[in-house]
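Asker: sequence? don't have it. structure:
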């Protein structure tokens, strides 16, 4: 029996509807928006013809939905998730991440959540790190390094809890003592994949696990793909680390682009099929990133800039223009007279001589009789020549 409280009625109805509709069902989402969860559940549970007047409803579809609705016991599901320390978060709750509303009629009916932290607050400063399940050691290293760097900077790392890049990203954040969230394509009481049972347990303790399916819900290929839209919508940006041309991670990236989120990719060897999808993304609207600082520059606040990238400063770089010209005028082998240096550089003999003495004091050149030559064992840049003394 549904309680009298309006808010509690809606919560129970939404919990029941997570057993009736598949994640991302836009037609169901439209009905939900137009008539509300309580009325929609009543129509699907009743025997009158009210459900038949819903736009797009067919007899076959209605029969299937009514079978699912007849087996729904929302209070049992709420009690089951509460027994493992979880909860059901609905649109309108203080904890609901409003950015999920960008999905329109495909937004989740509600989210089943495990973890002690506040979902809305964590989602406000979150980045998704996704990629191939059968990743290379390079992919696993990059995912863990990026996630650890993001966690150290106070960002929440979101991924899908799968093998490969997902697992490496979660572990990278956890090892840095940071926050991470796993968005599952199954019930939050189900450890899937089984090999990640311990990891998912650690995420529950140190972070958060969530999903659209009610307790005991099992994953399917379609549910994995639809789960990716939640990862894209929930976060400020998505980073793809290794993905083939046909990859669920690219589905996440395309969803992020469509939603106006930052979309990034980590390049790999051009000979690697596992990086081919990432490179195609980077040829389009994706932004190339190589470390956490570059990610934060995109998704962070104004002024949160990555350090400038440049090569080492060489002694040659510190010379003024005339001194550099004189240095370039000296031959690679043998010595040159002052007048020859002056003629080559366009300086007077006195100016050229003054610059030569300056270069001598800095160790670039040395005098040889009436001529000047490069110091043996030193390059024109001022470094030590390989094989030199």
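Answerer: Looks like it came in fine. This one's a predicted model, so the numbers in the text were calculated from it and none came from an experiment. Numbers count the residues shown, from 1 in each chain.
Asker: CA atoms for contacts and neighbours, from now on please.
Answerer: OK.
Asker: by contact count, what packs against the host helix or strand of residue 12?
Answerer: Counting by DSSP states H and E, the element that carries residue 12 is helix 6-20. In this structure, helix 6-20 packs against helix 37-45, helix 59-70, helix 74-83, with contacts taken as 3 or more Cα pairs under 8 Å, 6 or more residues apart in numbering; DSSP states H and E.
Asker: where does residue 270 land in three-state SS?
Answerer: coil (DSSP: H, G, I helix; E, B strand; the rest coil).
Asker: among the helices and strands packed on helix 6-20, which is nearest residue 378?
Answerer: The closest of the helices and strands packed on helix 6-20 to residue 378 is helix 74-83. By Cα to Cα, the value is 71.3 Å.
Asker: only the buried residues of that closest one, if you could.
Answerer: 74-75, 77-78, 80-81 (16 or more other Cα atoms under 10 Å).
Asker: ok, and the closest non-adjacent residue to residue 232?
Answerer: residue 256 (4.8 Å; Cα to Cα, 6 or more residues apart in numbering).
Asker: nope, residue 351 is what I was after
Answerer: Using Cα to Cα, 6+ apart, the nearest residue to residue 351 is residue 342, at 7.8 Å.
Asker: same thing with residue 216?
Answerer: Using Cα to Cα, 6+ apart, the closest residue to residue 216 is residue 187 (5.0 Å).
Asker: close enough to count as contact, that neighbour and residue 223?
Answerer: No: with contact defined as Cα atoms under 8 Å, residue 187 and residue 223 do not form a contacting pair (11.3 Å).
Asker: and those two? which has more neighbours close in?
Answerer: Set side by side, residue 187 and residue 223 show more neighbours around residue 187, with 22 against 18, by other Cα atoms under 10 Å.
Asker: so what touches stretch 164-173?
Answerer: 129-135, 139-141, 143-151, 157-161, 179-182, 196, 199, 203, 241-242 (Cα atoms under 8 Å, 6 or more residues apart in numbering).
Asker: which residues touch the residue nearest to residue 44 when sequence neighbours are not counted?
Answerer: Leaving aside its sequence neighbours, residue 44 sits nearest to residue 66 (Cα to Cα, 6+ apart; 5.5 Å). By Cα under 8 Å, 6+ apart, the contact set of residue 66 is 20, 44-45.
Asker: alright, now check it against this:
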């Protein structure tokens, strides 16, 4: 009679598997779904062939399997003040399950916050590494405003837009999560060491890879799927036509999340990828209110109606406004001349002129009328 693996055995097995399998490996994900972590680990480290897997790939699994030390890795993350989060743990974000067989095996995490509640109301802000001052300012402002509104900012801790988004959230004393493509104890890029230290103290750093692992190109690409799945929506701020941030946006769309883009100058190559995204599938946003309306609660998070400034003349009744338009821009005119220009009767024009005089738009000089200096300076449009 076989016994069910204990939670501790399953945690150890998942920790070991993060050293054997690359992030997003669908074959390992399929075995995990069918057999569970303990049996999957046994399959990958045994000597019999693996179903549907080439011998070369099988050899790679076995070679890595010889060097797994799950107890050491779990002790290391504990020493760092972190933890290893597994599916079905209370802190596991259930939206990651939307990735199916590409769901993370587990997440190594450093930071004081609980991941699950933070991820429930979160936005990804991603974009170009070599960004412009416009992109840096926009990303930081969006992040700060969203953080002040109670949203978690999730990004990849890379140079450029990612860093600006994290810094904007931190400056607002808000919540931010860095999803890294290496071990949580390996600051990358090196230039962001201090930023990552601050995120680890105030927010969260999470990774699929165990402590000590280094990033590779494929790991960056796979990291993007986690960012897309964790959040309600992804905002792209500056991206060229070939950009990793567009991968994140497309994964978000495929997962049913909201994909958004901030437009930029049409003359900038850094805006070309965003504009393509907006043509194909993205929603155009310009501030935090736009983002919250698209991703927040239906009916509760509507952005304020946008309009230009309201001038006193905008509040005039149409007939009164027509008489005001009938006055010359410079000089004076009598009531009959103004009535003819306004297309109304003389008595009607006289009545409206007295109303306009009370409101401070016109002044009377004998039997002639003229605009006040305030009305002329306000740019009241003339029809003639």
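Answerer: Now that the structure is in, tell me what you want to look at. Source: prediction; values computed, not measured.
Asker: give me the TM-score for this pair.
Answerer: The TM-score (TM-score structural alignment, normalised by the length of structure 2) is 0.94; 377 aligned residues with a Cα RMSD of 1.7 Å.
Asker: what's the residue nearest to residue 216 of structure 1 aligned with over in structure 2?
Answerer: Matched to structure 2 by TM-score structural alignment, residue 187 of structure 1 sits across from residue 183.
Asker: on the three-state scheme, that match is what?
Answerer: coil.
Asker: just checking, it touches residue 216?
Answerer: No: between residue 183 of structure 2 and residue 216 there is no contact under Cα under 8 Å: 11.6 Å.
Asker: now the helix holding residue 12 of structure 1: buried residues?
Answerer: 9-20.
Asker: that helix vs structure 2, average offset?
Answerer: Superposing on structure 2 places helix 6-20 of structure 1 at an average distance of 1.1 Å from its equivalents, by mean Cα distance after the TM-score superposition for structure 1.
Asker: from the chain's centroid, how far away is that helix?
Answerer: Helix 6-20 of structure 1 has its C-alpha centroid displaced from the chain centroid by 32 Å (Cα atoms, centre = their mean, to the nearest Å).
Asker: next secondary structure after it?
Answerer: Trace forward from helix 6-20 of structure 1 with DSSP H and E and the next one is helix 26-35.
Asker: buried sites along that following helix?
Answerer: Buried, per 16+ other Cα under 10 Å, within helix 26-35 of structure 1: 26-32.
Asker: tell me the residue in structure 2 aligned with the residue nearest to residue 232 of structure 1.
Answerer: Match for residue 256 of structure 1 (TM-score structural alignment): residue 252.
Asker: for the stretch 51-200 of structure 1, which segments count as helices?
Answerer: 59-70, 74-83, 119-124, 137-152, 165-175, 197-206 (DSSP state H, counting those that start in this stretch).
Asker: most packed of the ones you listed?
Answerer: Mean neighbours per residue, mean count of other Cα atoms under 10 Å, is largest over these for helix 165-175, with a mean of 26.
Asker: starting at the chain centroid, how far to it?
Answerer: 12 Å.
Asker: before we move on, what about stretch 135-151 of structure 2?
Answerer: 9 Å.
Asker: so it corresponds to what in structure 1?
Answerer: Residue span in structure 1 matched to stretch 135-151 of structure 2, by TM-score structural alignment: 139-155.
Asker: aligned partner of residue 297 of structure 2 in structure 1?
Answerer: Per TM-score structural alignment, residue 297 of structure 2 is aligned with residue 301.
Asker: then residue 205 of structure 2?
Answerer: Per TM-score structural alignment, residue 205 of structure 2 is aligned with residue 209.
Asker: contact partners for its match?
Answerer: 113-115, 181-184, 188, 200, 203.
Asker: okay, those residues in a markdown table with distance to residue 230 of structure 1 next?
Answerer: A markdown table is the format used below for those (distance: Cα to Cα, whole Å):
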| residue | distance to residue 230 of structure 1 |
| --- | --- |
| 113 | 13 |
| 114 | 16 |
| 115 | 18 |
| 181 | 12 |
| 182 | 11 |
| 183 | 8 |
| 184 | 10 |
| 188 | 15 |
| 200 | 18 |
| 203 | 18 |
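Asker: neighbours around residue 41 of structure 2, how many?
Answerer: 23.
Asker: residue in structure 1 paired with residue 75 of structure 2?
Answerer: Match for residue 75 of structure 2 (TM-score structural alignment): residue 79.
Asker: and that match, how far from residue 39 of structure 1?
Answerer: 23 Å (Cα to Cα, to the nearest Å).
Asker: which strand or helix spans residue 369 of structure 2?
Answerer: Applying DSSP H and E, one finds residue 369 of structure 2 within strand 368-371.
Asker: any buried residues in the next helix or strand after that strand, and which?
Answerer: Next helix or strand after strand 368-371 of structure 2 toward the C-terminus (DSSP H and E): helix 373-377. Applying a neighbour-count criterion of 16+ other Cα under 10 Å, the buried positions in helix 373-377 of structure 2 are residue 375.
Asker: residues making contact with helix 373-377 of structure 2?
Answerer: Residues contacting helix 373-377 of structure 2 (Cα under 8 Å, 6+ apart): 329, 360-362.
Asker: mind putting these in a markdown table, secondary structure included?
Answerer: Listed next are those as a markdown table, based on three-state DSSP:
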| residue | secondary structure |
| --- | --- |
| 329 | coil |
| 360 | coil |
| 361 | coil |
| 362 | strand |
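Asker: in ChimeraX, select just the buried ones from those.
Answerer: Selection of the buried residues among the contacts of helix 373-377 of structure 2 in ChimeraX, burial being defined by 16+ other Cα under 10 Å:
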select :329,361,362
